[in-house]
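**Student:** need coordinates for the following:
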Amino acid sequence: MRRLLLVVPLFVALCGPWLSASGDTLHGVSYDLGTGWLGTDFAGRDVWQQVLLGGRGLATVTVLATAGAYLLGVLWGLAAATSRRHLADELLMRPLDLLLAVPSLFLLLLLATLFPSGGLVWIVMLIHLPDIARLSRAAALEAAHSPVVEALRLQGESWWRTTVHHVGGSVARTLAADAGTRLTGTLYLAAAASFLGVGVPPDAADWAVMIERNRAGLLLNPWAVLAPALMIIMLSVGLNLSFDRALRKP
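**Tutor:** Next up, the predicted model:
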């Protein structure tokens, strides 16, 4: 079941644009369930075609923003954990604590206002960066001040080998456990941004935009809202179940 929940929305998101034969073609202006097997949306677009076209952007933002946040956040947290001066640790972590005090949706709207031309990937990545950096620092503190690390420093080993290879390796499982939840959070944050019209054109073929665009006509054609919502829910649950399964001990 978990494989089905993950594979179906991923297949639709990645291969949907190729499966859509006629692109973003308009078919009419009313909800006519005979136009496509999921009917049409408020603008007369084929709902099934919009579902095929609407997942790739959301999946791309989710993967790139999560990967970027981990890349920067882990290095940031490891640098703070291995810092030998309290002042350096404070300078690295206190600005991130201020960002964590701001609700994510408010921060999303604030960043979108400050950087109207900035990509959604960068905005979502910056929102997740403080949390990942704090998690990495907390998980790495014990290993960062262990006798092994001190010995590596005395031997003149590079910062990369000491911090990333040794200390970073000790927190890999903790970060892997966080990755499933983080991907789901990124997915919902990117969907919320698209729903609010941040970083995505209001007429874009996007699952979250479809939900916002068609909610007023829910009773006329429920599939215009339910189909993209089911894709997002299936992808979220499938990601969590897959990561939980991968982290189980044999």
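**Student:** hey, let's count contacts and neighbours off CA atoms from now on
**Tutor:** OK.
**Student:** would you map the helices across the chain?
**Tutor:** Remark: helices assigned in the chain by DSSP state H are 2-19, 47-53, 56-81, 86-100, 104-114, 120-144, 147-154, 159, 168-170, 172-195, 207-214, 223-247.
**Student:** just name the most buried of these.
**Tutor:** helix 47-53 (a mean of 25; mean count of other Cα atoms under 10 Å).
**Student:** and the contacts of it?
**Tutor:** With contact meaning Cα atoms under 8 Å, 6 or more residues apart in numbering, helix 47-53 is reached by 12-13, 15-17, 19-20, 23-24, 36-41, 205-207, 210, 223-224, 227-228.
**Student:** related to what we said a few turns ago, could I get the helices of the chain as JSON lines with distance to Asp32?
**Tutor:** As requested, the helices of the chain are exported to JSON lines (distance: least, Cα to Cα, whole Å):
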{"stretch": "helix 2-19", "distance to Asp32": "22"}
{"stretch": "helix 47-53", "distance to Asp32": "11"}
{"stretch": "helix 56-81", "distance to Asp32": "26"}
{"stretch": "helix 86-100", "distance to Asp32": "47"}
{"stretch": "helix 104-114", "distance to Asp32": "36"}
{"stretch": "helix 120-144", "distance to Asp32": "34"}
{"stretch": "helix 147-154", "distance to Asp32": "67"}
{"stretch": "helix 159", "distance to Asp32": "64"}
{"stretch": "helix 168-170", "distance to Asp32": "56"}
{"stretch": "helix 172-195", "distance to Asp32": "24"}
{"stretch": "helix 207-214", "distance to Asp32": "14"}
{"stretch": "helix 223-247", "distance to Asp32": "12"}
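**Student:** please provide the structure for the following sequence as well, for comparison with the first:
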Amino acid sequence: MAVAVARSRRGLKRIVVGRAHSGPRGASRFVLGLLVLGIPLLLALAGPLLAGDAGPRGTSLTPGAGHVLGTDFTGRDVLREVLLGGRSVVTVAVAATALTYAVALPVGFVCALTRRAWLEEVLMRPLDVLLAVPSLLVVLLVATAVRPGPAGLAAVVALVAIPDAARIVRAAGAEAASRPAVEALRMQGEGWARLALGYVGRSVGRTLAADVGVRLTGAVYLVATAAFLGVGVAPDASDWAVMVDRNRTGLSVQPWAAVVPALLIVALTLGGNLLVDAALTRPHRTEKDR
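**Tutor:** As a prediction, this is how the structure comes out:
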């Protein structure tokens, strides 16, 4: 009887949620997210093919002077640097974010759904130790031992982001796991893996979608900081994040050198959030699970 009531309540809740998110609003948000995200991704993928050869350098941080977006801190054409600078930052940031959740999701869900306290302690306490170490210090410690390339830098950025992400997954998953519906599913013999991929995973979806944007932005700026210190990327590399960091001192005289790459980074994170949020709330998702 209790199982039937739980199923009925769960089904009624999904019907209501499905109706609330049905209609053109979800579709328009999906299209908007796709367009906003598509701009930086298109520039990152096709930009190097359109950049052309480097011309003579001009005066540092100068608007105009034959350059559509002016020059950067080394006198290079900003438009050309924008076309060249997306591939590295997008690749490293996206790879680092993907690696972060490849570890944080299983660890967080296991800790949220397990009833073995010792297992949770074994998984979370080492992450607490890593959480106490500043992320930039970890990057510098790794850089003293090896010289990480883009792949190594992505791995290091993921390493310092895993503790925060795992704790968020654990907290959100634990709240969902305490609901009567989960107890009813446990009584039916559902294991933690199916719960994580099913009811609990859907319940924490919006929280994780919001966190992805934070992780992606944090990865971008940690990569930029590491590049400024000569780790992973050269300090004068054609890279959006490096451009924001190195050209910000000239905002009052030549803002485009920092504003344009910053807007592209914002579009990357905003478009990703819109796209994921729209995908999570599209009507077919809720109707399918009724």
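**Student:** what's the closest of the helices of the first structure to Gly28 of the first structure?
**Tutor:** helix 47-53 (12.0 Å; Cα to Cα).
**Student:** what residues in the second structure pair up with the closest one?
**Tutor:** With TM-score structural alignment applied, helix 47-53 of the first structure matches the range 78-84 in the second structure.
**Student:** what's the average distance of that stretch to the first structure?
**Tutor:** Taken against the first structure, stretch 78-84 of the second structure registers an average deviation of 0.5 Å after superposition, with mean Cα distance after the TM-score superposition for the first structure.
**Student:** now that stretch, how far from the centre of its chain.
**Tutor:** 23 Å (Cα atoms, centre = their mean, to the nearest Å).
**Student:** kindly report the same for stretch 262-282 of the second structure.
**Tutor:** Distance, centroid of stretch 262-282 of the second structure to centroid of chain: 10 Å (Cα atoms, centre = their mean).
**Student:** most centrally placed residue in the second structure?
**Tutor:** Leu216 (2.8 Å; Cα atoms, centre = their mean).
**Student:** what does that residue align to in the first structure?
**Tutor:** Using TM-score structural alignment, Leu216 of the second structure pairs with Thr186 in the first structure.
**Student:** its match and Thr60 touch, don't they?
**Tutor:** No - with contact defined as Cα atoms under 8 Å, Thr186 of the first structure does not count as touching Thr60 (10.9 Å).
**Student:** list the contacts for the closest residue to Val92 of the second structure other than its chain neighbours?
**Tutor:** Nearest residue to Val92 of the second structure in three dimensions, chain neighbours excluded: Ala154, at 5.2 Å (Cα to Cα, 6 or more residues apart in numbering). Neighbour list for Ala154 of the second structure: 92-93, 95-96 [criterion: Cα under 8 Å, 6+ apart].
**Student:** over to Arg125 of the second structure?
**Tutor:** With Cα under 8 Å, 6+ apart, Arg125 of the second structure has no contacts at all.
**Student:** distance between stretch 242-250 of the first structure and the chain's centre?
**Tutor:** That offset, for stretch 242-250 of the first structure, works out to 20 Å (Cα atoms, centre = their mean).
**Student:** ditto for stretch 44-58 of the second structure
**Tutor:** 27 Å.
**Student:** repeat for stretch 217-225 of the second structure
**Tutor:** 11 Å.
**Student:** residues in contact with that stretch?
**Tutor:** 89-90, 92-93, 96-97, 136, 153, 157-158, 232, 241-242, 245, 265, 269.
**Student:** before we move on, what about stretch 212-224 of the first structure?
**Tutor:** Contacts for stretch 212-224 of the first structure (Cα under 8 Å, 6+ apart): 31, 33, 38-42, 47, 195-196, 210-211, 225.
**Student:** the same query, at a cut-off of 7 Å, please.
**Tutor:** 31, 38, 41-42, 47, 195, 210, 225 (Cα atoms under 7 Å, 6 or more residues apart in numbering).
**Student:** contacting residues for Pro130 of the first structure?
**Tutor:** Counting by Cα under 7 Å, 6+ apart, Pro130 of the first structure has contacts 73, 96, 99-100.
**Student:** excluding covalently adjacent residues, which one is nearest to the alignment partner in the first structure of Val169 of the second structure?
**Tutor:** By TM-score structural alignment, Val169 of the second structure lines up with Ser136 in the first structure. Closest residue in space to Ser136 of the first structure, ignoring its immediate chain neighbours: Gly77 at 4.9 Å, by Cα to Cα, 6+ apart.
**Student:** could I get the contacting residues of that neighbour?
**Tutor:** 133-134, 136-137.
**Student:** now do Ala102 of the second structure
**Tutor:** No contacts exist for Ala102 of the second structure under Cα under 7 Å, 6+ apart.
**Student:** before we move on, what about Thr66 of the first structure?
**Tutor:** Thr66 of the first structure neighbours (Cα under 7 Å, 6+ apart): 125, 183, 186.
**Student:** the same query, at a cut-off of 10 Å, please.
**Tutor:** Counting by Cα atoms under 10 Å, 6 or more residues apart in numbering, Thr66 of the first structure touches 60, 121-122, 124-126, 128-129, 132, 179, 182-187.
**Student:** ditto for Phe11 of the first structure
**Tutor:** Applying Cα under 10 Å, 6+ apart, the residues contacting Phe11 of the first structure are 52, 55-56.
**Student:** how about it, what's its match in the second structure?
**Tutor:** Match for Phe11 of the first structure (TM-score structural alignment): Leu42.
**Student:** could you measure from that match over to Leu83 of the second structure?
**Tutor:** 10 Å (Cα to Cα, to the nearest Å).
**Student:** can you check Leu274 of the second structure too?
**Tutor:** Taken as Cα to Cα, the span from Leu274 of the second structure to Leu83 of the second structure is 24 Å.
**Student:** now Ala96 of the second structure
**Tutor:** 22 Å.
**Student:** again with Gln188 of the second structure
**Tutor:** 55 Å.
**Student:** map Leu274 of the second structure onto the first structure.
**Tutor:** Under TM-score structural alignment, Leu274 of the second structure pairs with Leu241 in the first structure.
**Student:** right, I mislabeled it, should have said Leu251 of the second structure
**Tutor:** So, by TM-score structural alignment, Leu251 of the second structure is matched to Leu218.
**Student:** how about Val122 of the second structure?
**Tutor:** Val122 of the second structure maps onto Leu91 in the first structure, by TM-score structural alignment.
**Student:** for its match, give me its contacts.
**Tutor:** So Leu91 of the first structure contacts Ala80 (Cα under 10 Å, 6+ apart).
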